[in-house]
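I need the structure of the sequence given here:
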Amino acid sequence: MINVDQHMTYMRAPNDAYDYSVRLTWKGLEIELVKIQTLLTTINLSGNNFTGKIPKSVGKLKGLKQLNMSHNHLTGNIEPSIGNLTNLESLDLSSNNLTGRIPIQLATLTSLAVFSISHNQLEGPIPTGPQFNTFDNSSYEGNTRLCGFPLQKACNSGERQQVMTPSGQEDSNSDENGFGWKSVFTGYAFGAVFGLAMGYLVFRTRKPTWLVKLIEGEGHPRLKRSINNTCSSYQRRRRRRN
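Below you'll find the model as predicted:
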């Protein structure tokens, strides 16, 4: 599955098939294969007593189409490198002791048709993406601290569902501090409208009341001198024109 040599033969397999039969769970269905096609790339480790964490090296199995590690005693987080398995069609990690959040990298798996992480101890928002939007509640049941679509439990204000764009980058309207481009554009638009409105009033009234109060009332001496000089220059130019 890693840089497979197409000219090599495996298990004396003529005509692109192994002369061995096997019973396995394929995309949620238990089937028996009388002959195994060489193109069938699957790892089924379900129903054992494996412990420990999912190894990072699993992300190097680029040709893998099915990964079933269900019904074991695996702990730790779901390995984000699984998101590198672009040919993966089925992923079953159900009935383990996995914790943490669902990696956003899994939302990039556009070939993923079967997905189950049920009966673990996962938490946080469920990522959204082209394939994740097709999975139903059964993919997540037994994880009481998960939230977001398709579950009935909504995420609170401190959590948000992560969206993976087609380019594979996480789409975020705001950063961790809540500051984003929407706020920038909103402030810019408001400032532009306010500035135009004030400019129009100054142009129409020539000498608005608030400006008179600022000049004749209390204010910073330098600011008043600057405004007085500006107004005097403006009046002199108008007299010359008239």
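
going forward, measure contacts between C-alpha atoms and count neighbours the same way
OK.

for this structure, which segments count as helices?
Along the chain, the segments classed as helices by DSSP state H run 181-205, 209-216, 221-241.

one more sequence to fold, the one below, so I can look at both together:
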Amino acid sequence: MIAGTLELFHFTALLNLTTFNLKGNALNGSIPAALGNLTGQIHESLFTNLVKLEYLNLTNNRLQGPLSPNITNLSKLKDLRLTDNFFSGKILDSVSLIPNLQLLELYKNSFIGEIPPSIGLLTNLRTLDLRMNKFNSSIPRELGLCNKLIYLGLSGNSLSGPLPPSLSNLGNLSDLRLSENSLTGEILTSFITSWRKLNTIIIGDNEFSGKLPSEIGLLTNLEYLYLYNNSFSGSIPPEIGNLQNLKMLDLSINNFSGSLPERYFKNFRAMIEKKQREEKYDDDNGYYLSFVDMIVTLKGQDQLLNMLLDTFTTIDLSSNRFSGRIPHSIGNLKILKYLNLSHNSLAGHIPSTLGNLSDLESLDLSTNKLDGEIPSELTRLTFLAKLNLSMNNLVGHIPQSNQFSTFDNDSYIGNLGLCGFPLTRKCNDENGPTVPANDVKFTSKTLIVLE
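This next block holds a predicted model:
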């Protein structure tokens, strides 16, 4: 790793240089004048001496200043990576005049202003990553002209307004990340029918509304669907059951309603069976999938995931208006690791089939209307590290074997009919419930036993 500044030496022999990679150092101050100066603006000599440059990577340094308009001199540039620095100012139209540019990564800087409409001139662009900056205004409709785009990352800015209909032209899109903005409107059917190659949708923390189109079932390549913290409403379309490759489903903090029919979960094959997958190898990070803008509620706490194992599986339907019973078919998802159905209006018993979730590490069913006893089958969940059954109408003896001996009082508070360790309420019979489950009525302070 290089720290500090690059000392001056002659770069005249590098006139034919095509690749320049200084990723992952601690560069600050200036790069020699023969290349340029990144303390204020990029020195003009960088663009006059290295005009054959095709690959420029200055990722993960401490470089600063605006982009120079002279960047257009790098007419052969295909790959520009300035991620994780302190660059600022606006993206000038000059960036859009680099005709061969295929990858533009400006993630995690301090760029401001609107995304220039001239971005539509980059018709060879395959990756556009502008996440974690200070862009505002709306998404330009001209972005729809970049129909070779595979990756579009605009998360963590201050973008507003609806998605322009022209984005339906992005038929090659595989990865869409728009989270943590103020985007509004509905997800148009034309988007879903055009984005048939999508693998990843992360659009949480916005102001999207309306129903989820039934055409979502057409996205059979989809593995990651993150719609958390919006204003979506209505029931989940049954067609979501067509997403056999789905590994992460987060619809939390919305206004979804209705029941959770059995068929929704029967076809999530990627959560049911372990199988050999084609490894997704990244030369920097190994066998991981990068999700640097994904916030996931794990074991009761929001966590920002920087790296995600390809085997990670989760379902989060919390903080909606779902009602009815928990489907028994969820018990088929044998490699599910995190399940959160909290803060809904789900009723009935906890299905004993949840004991089949042998890989489960976190289970949150809190703040619902569940009743009956805690199934003894849940003690088979030997990987369970977090359990929250609080604020329901559960009754009877708390199971004591395996992981259940490790959970504290917080896992059960608000269930006036539960008894046994770790609660102070003793059971009349150590091997069974104090009273039958169907003979209990609750008031705010007392437990009344009916004869």
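
report the TM-score for the pair.
The pair, once superposed, lands on a TM-score of 0.61 when counted by TM-score structural alignment, normalised by the length of structure 1; 159 aligned residues with a Cα RMSD of 2.1 Å.

got a markdown table for the helices of structure 1, with distance to residue 170 of structure 1 and mean neighbour count too?
Listed next are these as a markdown table, based on distance: least, Cα to Cα, whole Å; neighbours: other Cα atoms under 10 Å:
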| stretch | distance to residue 170 of structure 1 | mean neighbour count |
| --- | --- | --- |
| helix 181-205 | 15 | 11 |
| helix 209-216 | 49 | 12 |
| helix 221-241 | 49 | 11 |
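
closest one to residue 134 of structure 1 among those?
Residue 134 of structure 1 lies closest, by Cα to Cα, to one member of the helices of structure 1: helix 181-205, at 29.6 Å.

residues in structure 2 aligned with the closest one?
Across structure 2, nothing matches helix 181-205 of structure 1 (TM-score structural alignment).

spit out the contact partners of residue 56 of structure 1.
For residue 56 of structure 1, the contacting residues are 79-81, by Cα atoms under 8 Å, 6 or more residues apart in numbering.

trace it over to structure 2, please.
By TM-score structural alignment, residue 56 of structure 1 lines up with residue 328.

check residue 85 of structure 1 too.
In structure 2, the residue paired with residue 85 of structure 1 according to TM-score structural alignment is residue 357.

before we move on, what about residue 226 of structure 1?
So, by TM-score structural alignment, residue 226 of structure 1 is left unmatched.

what do you get for residue 135 of structure 1?
By TM-score structural alignment, residue 135 of structure 1 lines up with residue 407 in structure 2.

surely that match meets residue 387?
Yes: in this structure, residue 407 of structure 2 is within contact of residue 387 by Cα atoms under 8 Å, at 7.1 Å.

between the two, which one's more packed in?
residue 387 (22 against 17; other Cα atoms under 10 Å).

that one pairs with which position in structure 1?
Aligned by TM-score structural alignment, residue 387 of structure 2 pairs with residue 115 of structure 1.

could you pull up the residues touching the residue lying closest to its match once chain neighbours are set aside?
Nearest residue to residue 115 of structure 1, sequence neighbours excluded (Cα to Cα, 6 or more residues apart in numbering): residue 91, at 5.0 Å. By Cα under 8 Å, 6+ apart, the residues touching residue 91 of structure 1 are 66-68, 112, 114-116.

so which pair among those residues is furthest apart in space?
Greatest spacing in the contacts of residue 91 of structure 1, by Cα to Cα: 68 and 112 (13.0 Å).

and for these two, which residues touch both?
Listed as contacting both residue 68 of structure 1 and residue 112 by Cα under 8 Å, 6+ apart are 90-91.

if we can go back for a sec, tally of neighbours for the closest residue to the match of residue 85 of structure 1 other than its chain neighbours?
The spatially closest residue to residue 357 of structure 2, leaving aside those adjacent along the chain, is residue 334, at 4.5 Å (Cα to Cα, 6+ apart). Neighbour count of residue 334 of structure 2, defined by other Cα under 10 Å: 20.

residues contacting residue 334 of structure 2?
Neighbouring residues of residue 334 of structure 2 by Cα under 8 Å, 6+ apart: 271-273, 356-360.

one more time with 10 Å, if that's ok
Residue 334 of structure 2 sits next to 269-274, 354-360 when contact means Cα atoms under 10 Å, 6 or more residues apart in numbering.

do the same with residue 130 of structure 1
Listed by Cα under 10 Å, 6+ apart, the contact set of residue 130 of structure 1 reads 107-112, 163-166.

report the separation between residue 160 of structure 1 and residue 80 of structure 1.
With the distance defined as Cα to Cα, to the nearest Å, residue 160 of structure 1 ends up 19 Å from residue 80 of structure 1.
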